[in-house]
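# Pasted the sequence and its predicted model underneath.
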Amino acid sequence: MLTCPDMRDSWHWFLKNTLIRYKDFQFSFIIMKKFLEAYKGINRTVWIFTVVMFINRVGAMVMPFLSIWLKEEINLSLAQTGLLIGVMGAGIIAGSYLGGFLSQKIGSLKTIKLSLLLMGIFLILVYYSSDIIVLTVLLFILGCVQEWTRPATLYFFTQSLKPENLPKASALYRLAVNIAFAVGTTLGGLLTAISYAALFWVDAITCWFALIFILVALKGFNDKKETEKQKIINSGKTNLRIFYFITIILFYYTLFFVFFNSYPLYLKDFCKIDESTIGILISGNAVIIILFEIQLVNYIGKRNLNTRAVGVGLLVGALSVLTLLSGSSLTIQIIFIILLTISEMLCLPYLWAIAAYLGKESNKNIITWYSFFGSVAFMISPVITNFVAEKSGYDIAWIMISVFGFISLAFFILLRNSGEIFLKSES
């Protein structure tokens, strides 16, 4: 039985720990409240659409393991595997343009629905095909139809949101994609341990599940109204400002995609870092984005620092690559990843918004070209980086890529000085 002092001590212990837990809960609640407030202005339709894209991206498990499947399961040579991946990349470039074209002609939501349906079908067809010619054709088509969603997503956001909320929507979308990619890649690795059939079928089923979800959740969405709005948003003629913007996209994305293509190879071959550590380093990019991007976008938006943010982001991107000249230590790699991720968070959400502005004021195809040249950059980035690294060494390659960053910054200054680059609220 407790004595009075024992009871008092127990009561003090209870109060102390309860208050501490209450304060911890209160702090967590405040953090969560601020996190959710950062998304204020994004309507229900965009939230539903982002959930659909999350489902689809979680299921995008085949791509990280496609080259392994072609080489190990289909028994293709390394050269044949590279050729087929290249053909699929060509399909992605074609799809980025065709997706924008379809979004204008039939509506962005219809384009996404069609993409989800066909992706599931062609994933299954690819798995059950072993003839190299048939595989080549099917992979080109698969790359094409899966890329339709990229320009269609930008069209959808442009039509569904007020101009000032586009960067927030971009940050939300990128948050969903980064989480989904981490989850999907992990699940994909587990499924390959079972069988590649499971990998392809689960990927296809998630495409169809996302399609069903969008049919039910956005049943009343008027795609015809979207198309009418597109004609207003995308009226105008091509001018020099479009050239400036496309140049920014081509050079900056070539720099940015080094992180996903050539940089892991550099870590393995030059820095002698093992695969598990490489995986942790690369995933650090997604972790930083998940934790900080929406808060950063919200801060910049409240203070109307959009233009300055992009300029600083392009500069930081160019400087980040130069840090790789300092050595191959793990510390240097961490600094590079942090700087490049900061650049990404400052640039990518706002490049969407600039595309929307130029689409309204200058050129009906600017969103399509934005996606198209982004895809081109994805294809050429590893080609030119690896070629220069092999012929002249990684230091020369990094200097070249850094110069690309400074070129994008120079053209951004030209674009900024030529007039407005962000849409103003129409409300």
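Nice, I can see it.
# from here on, contacts and neighbour counts on C-alpha atoms
Noted.
# Surely residue 169 and residue 157 touch.
Yes: in this structure, residue 169 is within contact of residue 157 by Cα atoms under 8 Å, at 7.2 Å.
# These two: who's more crowded?
residue 169 (28 against 25; other Cα atoms under 10 Å).
# which residues are common contacts for residue 169 and residue 157?
residue 46 (Cα atoms under 8 Å, 6 or more residues apart in numbering).
# For residue 7, pull up the helix or strand it's in.
Residue 7 belongs to helix 4-37 when assigned by DSSP states H and E.
# Which helix or strand lies directly C-terminal to that helix?
Counting by DSSP H and E, what follows helix 4-37 is helix 44-58.
# Any chance you could list what contacts that following helix?
Against helix 44-58 from outside (Cα under 8 Å, 6+ apart): 157, 160, 169, 172-173, 176-177, 180-185, 206-207, 209-211, 213-214, 217-218.
# could you say what helices and strands the helix or strand just after it packs with?
Going down the chain from helix 44-58, the next helix or strand is helix 66-68, by DSSP H and E. Packing partners of helix 66-68 (3 or more Cα pairs under 8 Å, 6 or more residues apart in numbering; DSSP states H and E): helix 78-106.
# packing partners for the helix it packs on?
helix 66-68, helix 108-127, helix 132-147, helix 149-160, helix 223-233, helix 366-392.
# Surely residue 290 and residue 179 touch.
Yes: look at residue 290 against residue 179 with Cα under 8 Å: they come within range, at 7.5 Å.
# Deepest in the core, which of the helices and strands packed on helix 78-106 is it.
helix 149-160 (a mean of 24; mean count of other Cα atoms under 10 Å).
# next up, a second structure to put side by side with the first:
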Amino acid sequence: MKLYNFFYYSLGQAYLDTFRGLSKEVWWLAFITLINRAGTMVIPFLSLYLTTNLNFTLDDVAWIMTAFGFGSLVGSWIGGKLTDKIGYYKVMVISLVLSGFLFIGMQYLETFQTVCFGVFVLMAVADMFRPAMFVALNAYSKPENKTRSVTLIRLAINLGFSMGPAVGGLIITTMSYGGLFWIDGFSCMLAGLLLLKVLHPKKSKALDTEVSASPLSAYADKSFIIFLLAMVIFGIIFLQFISTIPYFYKEGIGLSEFEIGLLMGLNGLLIFIFEMPLIKWFENKSFTKIGLMIFGLILTSISFLFLTINPWLGFIIISMFLLTFGEMIVFPFSNSFALDRAKRGLKGEYMALYSIAFSIAHIFAHNLGFHLIDALGFHNTWIIMSVSGLIGIGLLIYLKKQMNPAKHLQEHDNIL
């Protein structure tokens, strides 16, 4: 028992140590994000809602999800511009409160045209939050803590996401989809009110106020553009997780909405347990951010191959593990890479482009995924997604060599 207590205390202490040193503002930002994301139950079930409740075809769903992506792109661009003009705080508050009203209103849209327009407007307003939040995170973090600060935010997102689908699946089973829209809306408003209360500029202190004397345009940063292209490819592959993969779980395997919620909730649970210690461990090693992103994308690509073997639940769970660990590695270190690069120019512009990369992925990911499934079936679609990852890996390898022209011939990346 003493040995058990020793290991229990040591592991617990080591886990808690990974969170030390982060500012209180970052913790508040993470808590606000948790409240917001805990209510985000509609998004993982959106494709199912559109097909089962509104009786839309797969082609209709594909175009609605494309509107989702275009709204996200426009919102990220506007959010970046507004952040550089009026500041991250005002943009975050406006986005949270307005998107709350829009989420509630979405349940009353029933035609293809109105749903497309509603999804576009909703995402345009909601995703104004993303570049503003990244710039706020950069301001509230010490330079040595930026990757862990990003990881804490992701932890909050995924903890909320792990609770949301499980509870959402139960609500759908016992009630209806309508309640999800109300919960989404009120959670956004609650997050906005809390932001007003605890992160007002008069109450919070910026720790990183570094501003470039001669800011460079993010659009002229060739290395950053290559990085963004790789993130678009990663995004297209990964975003199947919130559209075609749930559809595959139901139509390809025959899982119920509640079982799908539990399986997708596993993603958030794994991230909650492992991501912060994993990131802390990687930070203490000599791995480069780009090398880690390559490794994460390899894991993500392999995860789709397990979906092609057979419908045995064990392979599905292995696929979820690989996808989750790939996500755990790529997102924090790509975000940290973008934050570091943003110091060269206007931070809102850089982080808007980083967000836009995933918005572009949204535009193509869901439409492409559903059309591939419709034309080629699940098996061939997963193979195409896996092979596409090789292109992203190639771009990151090229980026690594371009950024270290004198070293890449002498040094062997520990990840590769």
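Structure's in. What do you need? Please read all numbers here as calculations on a predicted model, not as lab measurements.
# any chance of the helices and strands packed on helix 78-106 of structure 1 in a markdown table, plus distance to residue 398 of structure 1?
Shown next, in a markdown table, are these (distance: least, Cα to Cα, whole Å):
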| stretch | distance to residue 398 of structure 1 |
| --- | --- |
| helix 66-68 | 26 |
| helix 108-127 | 36 |
| helix 132-147 | 29 |
| helix 149-160 | 29 |
| helix 223-233 | 39 |
| helix 366-392 | 8 |
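# can you tell me which of the ones you listed comes nearest to residue 279 of structure 1?
helix 66-68 (17.0 Å; Cα to Cα).
# what's that closest one in contact with?
Contact with helix 66-68 of structure 1 is made by 81, 82, 85, as judged by Cα under 8 Å, 6+ apart.
# cool, and stretch 119-137 of structure 2?
Residues contacting stretch 119-137 of structure 2 (Cα under 8 Å, 6+ apart): 26, 29, 64, 67-80, 83, 87-89, 91-92, 95-96, 98-99, 102-103, 106, 146, 149-150, 339, 347-348, 351-352, 355.
# Let's see that with 7 Å instead.
With contact meaning Cα atoms under 7 Å, 6 or more residues apart in numbering, stretch 119-137 of structure 2 is reached by 26, 67-68, 70-72, 74-76, 78-80, 83, 88, 91-92, 95-96, 99, 102-103, 347-348, 351-352, 355.
# Between residue 290 and residue 179 of structure 1, which contacts overlap?
With the criterion set as Cα under 7 Å, 6+ apart, the contacts of residue 290 of structure 1 and residue 179 do not overlap.
# and residue 353 of structure 1, helix, strand or coil?
helix (DSSP: H, G, I helix; E, B strand; the rest coil).
# What is the neighbour count of it?
With other Cα under 10 Å as criterion, residue 353 of structure 1 counts 26.
# quick one: stretch 239-249 of structure 2 aligns where in structure 1?
Per TM-score structural alignment, the counterpart of stretch 239-249 of structure 2 in structure 1 is residues 257-267.
# buried sites along the matching stretch?
With burial defined by 16 or more other Cα atoms under 10 Å, the residues of stretch 257-267 of structure 1 counted as buried are 257, 258, 259, 261, 262, 263, 264, 265, 266, 267.
# do stretch 271-290 of structure 1 as well
273, 278, 281, 282, 284, 285, 286, 287, 289, 290.
# Now for those residues: which two are most distant?
It's 273 and 290 that sit farthest apart of the buried residues of stretch 271-290 of structure 1, by Cα to Cα, at 25.1 Å.
# and the residue positioned nearest the centre of structure 1, what does it touch?
Residue closest to the average C-alpha location in structure 1 (Cα atoms, centre = their mean): residue 174, at 5.3 Å. Taking Cα under 7 Å, 6+ apart, we find residue 174 of structure 1 in contact with no residue.
# The residue mapped onto it from structure 2 is in what secondary structure piece?
Taking TM-score structural alignment, residue 174 of structure 1 has residue 154 as its aligned residue in structure 2. Assigning secondary structure by DSSP H and E places residue 154 of structure 2 in helix 146-174.
# and that helix, how far out from the chain's middle?
Distance of helix 146-174 of structure 2 from the chain centroid (Cα atoms, centre = their mean, to the nearest Å) equals 11 Å.
# List the contacts of stretch 386-397 of structure 1.
By Cα under 7 Å, 6+ apart, stretch 386-397 of structure 1 touches 262, 325, 385.
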